[in-house]
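> sequence first, predicted model second:
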Amino acid sequence: MGDLAARFRAAYGAPAGHLLLLAGTFTVTGWVALRLAAEPTAGRMLLWFAGAAIAHDFVLFPIYGLADRVLRRALGPRAVPASGPAPLNHIRVPALASGLLFLVYLPGILRLGRPTYLAASGQNQRPFLGRWLLATAALFLASAALYALRRRRARRRPVRPPGRPGRG
């Protein structure tokens, strides 16, 4: 059985679980596409999806790619150290989560469509900006605390020479 798995991996380039996961993903995607095709607004949804993909690839990706490059340059060799935790990901993850929250709640944060939101919910949009800022602060604070904990733990751990397995 092990020989068959090894031959499959050599031929396919990944384990069999990868192929099963892809097949499942394409199955679900096809089912969703068939369900959406029956919708009267399918054309508008497709247009929105294409616009979102284009906006991401030509607007958002260059912006966060440049921001990442600036962050790497600012951190220098500490961005990804040889030992210990990398501060780069402790900045990237909360920034990504904050950015996604901003995109999801963009109309509320910028107070767009006030009359519609008021009519639908009976509430105003004032708290959106403050709550987004609090969520962003909490994400960065949690990430900073986790980074500090990981640095502290890395300092306590003895450094082993490369190539020598530890006792466990």
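Nice, I can see it. If you're wondering where the values come from, they're calculated on a predicted model, not measured in any experiment.
> use CA for all of it now, contacts and neighbours both
OK.
> quick check: the most centrally placed residue in the chain vs Asn89, distance?
Nearest residue to the geometric centre of the chain (CA atoms, centre = their mean): Leu96, 5.7 Å. Separation of Leu96 from Asn89 (CA to CA, to the nearest Å): 10 Å.
> one more: Pro107?
28 Å.
> which parts of the chain are helices?
Using DSSP state H, the helices of the chain run over 2-12, 16-37, 42-55, 61-75, 87-104, 106-109, 114-121, 127-156.
> just name the most buried of these.
helix 106-109 (a mean of 17; mean count of other CA atoms under 10 Å).
> please compare the first structure with the one that follows:
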Amino acid sequence: MPDRLRARYGAAPWHLIVVTAAIVLAGWVALRLADEATFGRMLLWFVGAAIAHDLVLFPVYASVDRVLRRLVRGRVTLLNHLRWPALGSALLFLVYSPGILRLGETTHLAATGQDQRPYLVRWLLLSAALFLLSALTYLLRRRQGSVQRSERA
């Protein structure tokens, strides 16, 4: 039975269970939010975000990845050590972009009593730390690989 399901569905049975559970959970959340006064605005924001991702962001990061693959030519580990800090930095920017770009500065100041100036510097420092950590990891992995090759020879 699992082999037939895998052949027809294209993945393991647990994958179907997880996807079904995620859809049920999303449906339950949507029903809970339907009673909210701001449901229309939330739905509009969600649809806008999905469209922005599919029509703008995906082509951008797919193109950047294609360019990176041409630049590193076959060195997959180097490419992966560039991908994950870039993804982390981009996600942090996406989450904290109102603070980084100082959007709603007066509202933020009134609500928290704090200024938004440190956001940009902190995001830049954190992004630099992600790339530095990735570079150190890459160098250690290369060194370890060259030591193992020399030991075998």
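That came through fine. All figures in this text were calculated on a predicted structure; none of them were measured in a lab.
> gap between the residue nearest to the centre of the first structure and Ala16 of the first structure?
From Leu96 of the first structure to Ala16 of the first structure the distance is 31 Å (CA to CA).
> check Phe140 of the first structure too.
38 Å.
> now swap in Arg73 of the first structure and tell me
In terms of CA to CA, Arg73 of the first structure sits 39 Å off from Ala16 of the first structure.
> need the counterpart of Arg72 of the first structure in the second structure.
Aligning on TM-score structural alignment places Arg72 of the first structure opposite Arg69 in the second structure.
> now for its match: which residues touch it?
Leu79 (CA atoms under 8 Å, 6 or more residues apart in numbering).
> tell me how far it lies from Leu94 of the second structure.
Arg69 of the second structure is 24 Å from Leu94 of the second structure, by CA to CA.
> kindly report the same for Asn80 of the second structure.
In terms of CA to CA, Asn80 of the second structure sits 21 Å off from Leu94 of the second structure.
> please apply the same query to Tyr119 of the second structure.
The value you get for Tyr119 of the second structure to Leu94 of the second structure, if CA to CA is used, is 12 Å.
> what's the match for Leu112 of the first structure in the second structure?
Using TM-score structural alignment, Leu112 of the first structure lines up with Leu103 in the second structure.
> who touches that match in this structure?
Leu103 of the second structure neighbours (CA under 8 Å, 6+ apart): none.
> could you redo the last one with a cut-off of 10 Å?
With contacts defined as CA atoms under 10 Å, 6 or more residues apart in numbering, Leu103 of the second structure is in contact with Ser97, Gln116.
> stretch 41-57 of the first structure corresponds to what range in the second structure?
Against the second structure, stretch 41-57 of the first structure falls on residues 38-54 (TM-score structural alignment).
> identify all contacting residues around the matching stretch.
Ala30, Arg32, Leu33, Ala34, Glu36, Leu55, Val56, Leu57, Phe58, Pro59, Val60.
> now do stretch 141-153 of the first structure
Contacts of stretch 141-153 of the first structure (CA under 10 Å, 6+ apart): 83-87, 89-94, 135-140, 154, 157.
> how long is stretch 31-50 of the second structure from one end to the other?
Stretch 31-50 of the second structure: ends 19 Å apart by CA to CA.
> who's in contact with the alignment partner in the second structure of Ala6 of the first structure?
Aligned by TM-score structural alignment, Ala6 of the first structure pairs with Asp3 of the second structure. Listed by CA under 10 Å, 6+ apart, the contact set of Asp3 of the second structure reads Tyr9, Gly10, Ala11, Ala12, Pro13.
> let me see the contact set for the residue nearest to Tyr96 of the second structure when sequence neighbours are not counted.
Distance criterion CA to CA, 6 or more residues apart in numbering; nearest residue to Tyr96 of the second structure, sequence neighbours excluded, is Tyr119 at 7.7 Å. Each residue near Tyr119 of the second structure by CA under 10 Å, 6+ apart is listed here: Phe93, Tyr96, Ser97, Pro98, Gly99, Ile100, Leu101, Arg102, Leu125.
> how close does the equivalent of Tyr119 of the second structure over in the first structure sit to Gly122 of the first structure?
Using TM-score structural alignment, the equivalent of Tyr119 of the second structure in the first structure is Phe128. Phe128 of the first structure is 15 Å from Gly122 of the first structure, where distance means CA to CA.
> could you do Gly113 of the first structure as well?
Applying CA to CA to Gly113 of the first structure and Gly122 of the first structure gives a distance of 13 Å.
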